[in-house]
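J.: Just a sequence and a predicted model for now, questions to come.
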Amino acid sequence: MANKLKKGTIAGIILVLILVITAAIIIPKLYVKFIKENTNVEQKTYLYIPTGANFDQVRDSIAKHNLLIDSSSFYGLAKDRDYGSKIKPGKYPFKKGMNNREILNMLVAGNQEPVAISFRNVRLKNNLAGMVSKKLEFDSATLVTLLDSAEFVKSYGFNTDNIYTMFIPNSYEMYWNITAQDFFIRMNKEYTKFWDTDRLKKAADLQLTPQEVTILASIVDSEALMDKEMPTIAGLYLNRLNNGIKLEADPTVIFANNDFTIRRVLNRHLTKDSPYNTYRNKGLPPGPITMPSINAIDAVLSPEKHNYIYMCAKEDFSGYHNFATNLSEHTANARRFQQALNERNIKK
């Protein structure tokens, strides 16, 4: 009996030792695999996973940016969870203190961080495409191709000349891997939201479409260095439109000549044969000459009521304008400004 007890005690001790040894081996491994910090970053760093990326590409990108302290423990857990078949594209933040479980949960669930996109005062749609593509996955050519597709933009009520009026300057959040088409759709939704009942009514009262309002606003924005002058300038151009007078807006001439270094519009610039040259053509140009600010759009929708049909930059270079109701007064204003340009040796 004593021998049996003794043997039982020994067996129990051996079992305990085995459990202790096993625990001593397994628990540290489990700690490293699931709990221990494993991001090799001091501040938030992003992992970009392209659309269609495979496991090897993800691993190469992680290695390239040295995001992990212990890559073997991470890839061991990734294999256990079959991450290779669950890869989701996107922009993923690696933060100090994250462990393997947190990293994989983020990647498997596709919990990416949105990208902040902001655009204002962008002159051309090519410029917009280039700016946006620097922050999103798709390339600029893909977006430009969409904007230049007559069939595609027509389905949204635009043409290839006025499609740029759809983009409302503001700040937006979206995911990095959004497609060019989905980006377009998102911007169209923002456009529809912007043109609410109140703005649509104001445009209708002016007998202008939203696209025409934005085209005129692009001219107003290009003329006005001071926002407070925008309603006055908008009223002036509306007076000219309503009276069948050519707009004769210098910024449209600069756009038509495709030379944005011009500081002084000369007679040779006015002869440019272009639908954007409002010295040669009556009415609005076919599209905007820049992306107008919201302030400029609202200035057109709520213009100042007056009888001005002429304007000229003030000779003090303050950024403000002298306005006139008749040609003789305007000629005097223009002469003073031209003299000021000559005194400063501004010839072109």
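T.: Structure received. Residues are numbered from 1 along each chain as shown.
J.: from here on, contacts and neighbour counts on C-alpha atoms
T.: OK.
J.: For the stretch 51-200 of the chain, which segments count as strands?
T.: 90-94, 115-119, 170-174 (DSSP state E, counting those that start in this stretch).
J.: try this one side by side with the last:
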Amino acid sequence: MSRKVLRRLGAVVLLLVAVAAAAGFWAWQRYQGFADRPLSSLRPDSQLLVERGDSLPTVLRKLRGLGVSEGHQAEWRVLARELGAAGRLQVGEYALSPGMSPRDVLLAMRDGRVVRYAFTILPGRNIRELRAALARAEPLEQEIAGLDDAALMAALGQAGQHPEGRFLPETYHYTRGDSDLDLLRRAHAAMGRALDEAWVARNPDSVLETPDQMLTLASIVEKETGIAEERARIAGVFERRLKIGMKLQTDPTVIYGLGAAYDGNIRRRDLETDTPYNTYTRAGLPPTPIAMPGVDALQAVARPDDGDALYFVALGDGSGRHAFSRTLAEHNAAVARYLQRYRQARAAERAATAAQATGTGPDAP
């Protein structure tokens, strides 16, 4: 082969190498641009659901369904391998936004950064109210709707246990696919831990004989006050009453015993009608808790305040606080002051309503 032919062949080879290098550089630049370019075609507030068994091509089809037009399947595959996401896409629901890049999307699925929802069990709520709130929680899957309380506790592995008070009030996070039963299982375990801690920390001379009694008394304290610094004082009043055999005489237990019959008002006949939960007619604690007590109520019952008060009544000034008394005479005087404030407040409300009705009130035109 002549030198001339060799030179031409060499030139062709060099040209092909240059073309290949240019093509490779162009492909690399295009790939890099694809990997980090925001997904402008993605619809706002999109949710991608990765289900068990979904492969990368399946997920890519779902992304196309959400409006994603960037990149070809080959580019997504290469990027997935580069990020270590291939074959490691975690099941769950992902929140996507147009500002995200393909790299962001794959990293989110690789690391399982799924959408998390929150459900809060409020202190003082009873099991009926808790079940109603769970039924409204979305997208929590519903498994307990057809279960009565006994079947519910059996499903939680707690057959024979009364459900009242057994679920710790706090905020629980969950993901799509979780169920109300899953959440209750966690809340039950959390209450078990909180009750164990309070029981271990209790006063050595506590009148309470079992953790269940502590849970019941804590539920009453939870219902009696929303003022944090009053919980231990109220727990102390009940502790002293139990020690001397004095009836607890607490309205929340009577209300709980009335159940659905309670219409928002507690009357003298309610206080005099005997039920297992009427602490005006029966001594000692009621048979079960009456609500879900929080950690603070449990700790207050574990370490009640010292003192000699045996009575308390609301101040009636709108603060939610109480007046504490040592003797019945002091308590009756505090009750009289409460009733006076109550009547004055109701009279002021009636006067304001009448003034608005006649057009002379401050909101009149």
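T.: Looks like it came in fine. Everything quoted here is computed from the prediction, not taken from an experiment.
J.: Can you calculate the TM-score here?
T.: Put the two chains on top of each other and the TM-score (TM-score structural alignment, normalised by the length of the first structure) is 0.73; 341 aligned residues with a C-alpha RMSD of 4.5 Å.
J.: circling back to that earlier point, out of the strands of the stretch 51-200 of the first structure, flag the one nearest S149 of the first structure.
T.: strand 115-119 (22.4 Å; C-alpha to C-alpha).
J.: rewinding a little: which one of the strands of the stretch 51-200 of the first structure has the most crowded surroundings?
T.: strand 90-94 (a mean of 22; mean count of other C-alpha atoms under 10 Å).
J.: ok, now which ones touch the residue mapped onto N99 of the first structure from the second structure?
T.: Matched across to the second structure, N99 of the first structure falls on S101, judged by TM-score structural alignment. S101 of the second structure sits next to 35-39 when contact means C-alpha atoms under 8 Å, 6 or more residues apart in numbering.
J.: Mind putting these into CSV with distance to R282 of the second structure?
T.: Shown next, in CSV, are those (distance: C-alpha to C-alpha, whole Å):
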residue, distance to R282 of the second structure
A35, 72
D36, 72
R37, 72
P38, 69
L39, 68
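J.: Are any of these buried, and if so which?
T.: 35, 37-39 (16 or more other C-alpha atoms under 10 Å).
J.: which stretches of the second structure form helices?
T.: For the second structure, helices defined by DSSP state H occupy the ranges 3-36, 56-65, 73-83, 102-111, 127-136, 149-155, 180-200, 211-224, 231-244, 251-258, 268-272, 295-302, 328-358.
J.: Off-centre distance for the longest one?
T.: The chain centre lies 60 Å from the centre of helix 3-36 of the second structure; the measure is C-alpha atoms, centre = their mean, to the nearest Å.
J.: ditto for stretch 306-322 of the first structure
T.: 33 Å.
J.: need the contact list for the aligned partner of R231 of the second structure in the first structure.
T.: Matched by TM-score structural alignment, R231 of the second structure corresponds to M230 in the first structure. Residues near M230 of the first structure by C-alpha under 8 Å, 6+ apart: 220-221, 224, 295-296, 299-300, 303.
J.: any idea how far M230 of the first structure lies from A204 of the first structure?
T.: 20 Å (C-alpha to C-alpha, to the nearest Å).
J.: Ok, K272 of the first structure next?
T.: K272 of the first structure is 32 Å from A204 of the first structure, by C-alpha to C-alpha.
J.: again, but for Q339 of the first structure
T.: 42 Å.
J.: do the same with K282 of the first structure
T.: K282 of the first structure is 21 Å from A204 of the first structure, by C-alpha to C-alpha.
J.: Likewise for A299 of the first structure?
T.: 15 Å.
J.: In terms of neighbours, single out the busier of the two.
T.: A299 (24 against 14; other C-alpha atoms under 10 Å).
J.: who are the neighbours in contact with the residue nearest to that one when sequence neighbours are not counted?
T.: Counting by C-alpha to C-alpha, 6 or more residues apart in numbering, P231 is the residue found nearest to A299 of the first structure once chain neighbours are left out, at 4.6 Å. Contacts for P231 of the first structure (C-alpha under 8 Å, 6+ apart) come out as 296, 299-300, 302-304.
J.: Any chance of those in TSV with distance to T142 of the first structure as columns?
T.: Formatted as TSV, the contacts of P231 of the first structure follow (distance: C-alpha to C-alpha, whole Å):
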residue	distance to T142 of the first structure
A296	29
A299	34
V300	33
S302	37
P303	38
E304	41
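J.: Kindly provide the distance from the residue mapped onto G307 of the second structure from the first structure to D227 of the first structure.
T.: Using TM-score structural alignment as the criterion, G307 of the second structure maps onto H306 of the first structure. Separation of H306 of the first structure from D227 of the first structure (C-alpha to C-alpha): 18 Å.
J.: And for K125 of the first structure?
T.: 23 Å.
J.: ok, now G90 of the first structure?
T.: 39 Å.
J.: thinking the match of G307 of the second structure is in contact with Y237, fair?
T.: No. Between H306 of the first structure and Y237 there is no contact under C-alpha atoms under 8 Å: 10.9 Å.
J.: between those two, who's got more neighbours?
T.: Taking neighbours as other C-alpha under 10 Å, H306 of the first structure and Y237 compare with Y237 leading, 28 against 11.
J.: which non-adjacent residue is nearest that one?
T.: L247 (6.3 Å).
J.: For the aligned residue in the second structure for that neighbour, grab the count of nearby residues.
T.: In the second structure, the residue equivalent to L247 of the first structure is L248, according to TM-score structural alignment. Neighbour count of L248 of the second structure, defined by other C-alpha under 10 Å: 25.
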